[in-house]
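> this one's sequence-less:
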């Protein structure tokens, strides 16, 4: 999924170590293996371990756009940036 794209009806992705999702428009529901489902509205964000099972879906009528920033490194700060000591 590109970093900025309309949110499909549903998605289940676990290939990234870290994930920050910021809702730009509409509402989305986030479900994880460990936590109670949460509903996020435009302007709200969440950070989660991308290796934890999770799924997100559109939770309102009309379009839903989410900015998703992903990292694929567990030991570093991601995106080639070393972790802070």
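Ah, there it is. All figures in this text were calculated on a predicted structure; none of them were measured in a lab. Residues are numbered from 1 along each chain as shown.

> please make it C-alpha for all contacts and neighbour counts, starting now.
Fine.

> nearest residue to the spatially most central residue of the chain other than its sequence neighbours?
Geometric centre of the chain, nearest residue: residue 21, 3.8 Å, by Cα atoms, centre = their mean. Of all residues not flanking residue 21 in the chain, residue 68 sits nearest, at 4.5 Å (Cα to Cα, 6 or more residues apart in numbering).

> what helix or strand is that neighbour on?
strand 65-71 (DSSP states H and E).

> could you pull up the residues touching residue 34?
residue 52 (Cα atoms under 8 Å, 6 or more residues apart in numbering).

> okay, one more to line up with it:
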């Protein structure tokens, strides 16, 4: 039995994988920053396991490194081929935790998927805990599985969703999710990248 303190830290594992992908290309932090549009300090902190990146920053980094987003979570992924299928059993995911979200990246061993499915939890917090809106090319679907979620969309009134409610939107528009109650909410999110993403 593995002791919890001996379990690998997801941020540390992610950081090692990011450093390996950058090293495979022979690129400096500055080169990755230029290609991705992220700050050198952000990439450096992610590599050292100091911070976790939100989906929009993961997407930027994947584009900058010219890798599938799933490559951050599994070095031995295989491309999804026409006619194939995959099953994700309960608990089969790669965890990515930020200050406000816990992402459970589904199918981390499948590369070149047309969409990125994620389950997760929204920590019970207030809107003021967010630094800025999240935005990334493409479209996004969210369904609330448990609890309540408030979706903040730039230049629009917030939308309150209860268990079973869903929303679909252009993810290039600034958006944020927050638990609408005093407990964490469970969600399923599916992101589809936009052209050139």
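Sure, I can see it. Keep in mind that what you see is a predicted model, and the values were worked out from it rather than measured.

> care to give me the TM-score?
The TM-score (TM-score structural alignment, normalised by the length of structure 1) is 0.76; 75 aligned residues with a Cα RMSD of 1.9 Å.

> the residue nearest to residue 21 of structure 1 is in contact with residue 22, isn't it?
Yes. Counting by Cα atoms under 8 Å, residue 22 is a contact partner of residue 68 of structure 1 at 6.5 Å.

> and residue 1 of structure 1, how many neighbours does it have?
Other residues near residue 1 of structure 1 come to 10 when the count uses other Cα atoms under 10 Å.

> please apply the same query to the one 3 residues further on.
Here the count is done by other Cα under 10 Å, and residue 4 of structure 1 has 12 residues near it.

> residue range in structure 1 corresponding to stretch 34-50 of structure 2, please.
Following TM-score structural alignment, stretch 34-50 of structure 2 has no partner segment in structure 1.

> before we move on, what about stretch 145-156 of structure 2?
Using TM-score structural alignment, stretch 145-156 of structure 2 pairs with 24-35 in structure 1.

> likewise stretch 65-83 of structure 2?
By TM-score structural alignment, stretch 65-83 of structure 2 lines up with nothing in structure 1.

> give me every residue that touches residue 133 of structure 2.
Counting by Cα under 8 Å, 6+ apart, residue 133 of structure 2 touches 154, 174-176.

> swap the cut-off to 10 Å and go again
Contact partners of residue 133 of structure 2, counting by Cα atoms under 10 Å, 6 or more residues apart in numbering, are 56, 152-154, 173-177.
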